[in-house]
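# below are the sequence and a predicted model for it; my questions follow.
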Amino acid sequence: MTAPQSKANAATTHQVKTGDTFWNIGKKYGVPVKSIMSTNNKTSHLLLVGEKLVIPQNVTNAEIDLLARLVHAEAKGEPYAGKVAVASVVLNRVDSSLFPNDIKSVIYQKDQGYYAFTPIQNGAINQPADTSAKEAVKEALAFRGMGNGSLYFYNPKTAKSTWITSREVTITIGNHRFAK
């Protein structure tokens, strides 16, 4: 699955410096590596010092902040990799035909009267994100479209749904199981 193309025109340009990689550039700007490569017609990971890359804007700053607040609330106390994985679940849902096609709609989606994410229900989404959650979101954005396709996560110690525990587990990180 490829990341969706930009919602807006190119946000900026980046002049390649010694040591730059597509991964580092993607993390810096919070943009999928695949989108940077596609926008710049790159078919290999070769970068030349001094070349200018167009950095597409795929996600707004408001969406990044909302996603970081969700990650902060959902994955507080979890390992950094778990925070990246929580952000990736939201992005995978945006890219899936089974869910709404933007971050805000995915985060605020209701099913049978309940929000999909507990922090919406309990108001924790309104707390500011910490640095770790913000960095995890940027990493998840850079990684977008390259993961194992997890669409769900849950804590097996607290999950009450037998449906969620029937989903194929893709990875366990900290107290969360990720599934599709």
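Cool, the structure landed.

# rest of the way, CA atoms for contacts and neighbours
OK.

# for Ala75, what are its contacts?
Shown in contact with Ala75 (CA atoms under 8 Å, 6 or more residues apart in numbering): Gly82, Lys83, Val86.

# strands - which of those land there?
Among the contacts of Ala75, no residue falls in strands (DSSP state E).

# distance of Glu63 from Ala129?
Glu63 sits 13 Å away from Ala129, going by CA to CA, to the nearest Å.

# the more surrounded of those two?
Higher neighbour count among Glu63 and Ala129: Ala129, with 19 against 13, using other CA atoms under 10 Å.

# quick check: closest non-adjacent residue to that one.
Nearest residue to Ala129 in three dimensions, chain neighbours excluded: Arg69, at 4.6 Å (CA to CA, 6 or more residues apart in numbering).

# please apply the same query to Val86.
The shortest distance from Val86 to any non-neighbouring residue, by CA to CA, 6+ apart, is to Val71 (6.2 Å).

# could you flag which of the contacts of Ala75 are buried?
Gly82, Lys83, Val86 (16 or more other CA atoms under 10 Å).

# second structure follows, compare the two:
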Amino acid sequence: MSFSARAAIIAAVTLAFAAGIGATAPGVARQAETAPSSSNNTPDPAQVPTMAEALADLEADAPAAPEALVQDDADYATLAAAVAAQPLVVDDEELNCLAIGVYYESKGEPLEGQLAVAEVILNRTESGRFPRSVCGVLKQRGQFSFVRGGQLPQPPESARAWKTALAVAKVARGDMWDSKVSNALYFHARYVSPGWRRARVGSVGNHVFYR
């Protein structure tokens, strides 16, 4: 056998051995994918990435978002932003009761006033002086004038004011924002003077709040 024939056989065996390593060694396979094909332009099906792999590569290569744009879900620049971010879904009966209280007591108020009312209701559940549930606080005799016969009227679901009240209730229950009267336990409308001997916390919108 001539020298040139032997050289051709050795080269063929070497290429076949290298191809076998490339198919089994993960570190080498990626390098083999970048080498140009000497036979034709048709890609090897084994080297075509799946959609998941392509997306993963894009995400890995994408530049990181600026730190100022990365925001915790519970951090909002304004109360309005916190309210706007809430999904309008009634998660449970307690949330529904809280939203009802916000709706009937403060639906014409600015967001800060609606949040303050929600905080009063929640504060009562934790004070030890009132029922421990939101629904119980609202149904307590003589506390909220919109309650009739111990029943809470359900606002119309399509009403914009109801959707706002529901979002405000979620913000309050999730402790995503504090009003300036966040420790209040009582409130009354500005147009009445009950003569309470309680510590006044402040006023928001059309209500005055006390501790």
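Structure's in. What do you need? Everything quoted here is computed from the prediction, not taken from an experiment.

# need the TM-score between these chains.
Scored against TM-score structural alignment, normalised by the length of the first structure, the superposed chains reach a TM-score of 0.60; 128 aligned residues with a CA RMSD of 3.0 Å.

# closest one of the buried ones among the contacts of Ala75 of the first structure to Ala136 of the first structure?
For those, the residue nearest Ala136 of the first structure by CA to CA is Lys83; the value is 5.8 Å.

# that closest one matches what in the second structure?
Aligning on TM-score structural alignment places Lys83 of the first structure opposite Gln114 in the second structure.

# got the contact list for its match?
Val102, Tyr103, Ser106, Lys107, Ala165, Val168.

# counterpart of the fifth one in the first structure?
Per TM-score structural alignment, the equivalent position to Ala165 of the second structure in the first structure is Ala133.

# residue contacts, its match?
Ala68, Arg69, Val71, His72, Lys83, Val84.

# so the fourth one makes contact with Asp130?
Yes. The pair His72 of the first structure / Asp130 is scored as a contact, 6.6 Å apart, by CA atoms under 8 Å.

# mind listing the helices for the second structure?
Assigned by DSSP state H, the helices in the second structure fall at 3-24, 26-34, 51-61, 79-84, 93-106, 111-127, 134-139, 160-173.

# what's the local residue count around Asp111 of the first structure?
Using other CA under 10 Å: Asp111 of the first structure sits among 8 other residues.

# same question, Asn101 of the first structure
Neighbour count for Asn101 of the first structure, taken as other CA under 10 Å: 16.

# need the counterpart of it in the second structure.
Under the alignment (TM-score structural alignment), Asn101 of the first structure pairs with Arg132 of the second structure.

# from Ile121 of the second structure, how far out is that match?
10 Å.

# so how far is Ala60 of the second structure from Glu53 of the second structure?
Glu53 of the second structure sits 10 Å away from Ala60 of the second structure, going by CA to CA.

# cool, and Glu109 of the second structure?
Using CA to CA, we find Glu109 of the second structure at a distance of 47 Å from Ala60 of the second structure.

# of these two, which one has the most company?
When neighbours are counted by other CA under 10 Å, Glu109 of the second structure and Ala60 differ, and Glu109 comes out ahead with 17 against 10.

# how far away is the spatially most central residue of the second structure from Ala81 of the second structure?
In the second structure, the residue lying closest to the centroid (CA atoms, centre = their mean) is Asp73, at 5.0 Å. The gap separating Asp73 of the second structure from Ala81 of the second structure is 11 Å, by CA to CA.

# repeat that for Cys97 of the second structure.
Distance of Cys97 of the second structure to Ala81 of the second structure, given as CA to CA: 23 Å.

# neighbour count winner among the two?
Between Cys97 of the second structure and Ala81, counted using other CA under 10 Å, the more crowded position is Cys97 (25 against 11).

# the more buried one matches what in the first structure?
Using TM-score structural alignment, the equivalent of Cys97 of the second structure in the first structure is Leu66.

# now do Ala199 of the second structure
The alignment partner of Ala199 of the second structure in the first structure, by TM-score structural alignment, is Glu168.

# perfect, that will be all.
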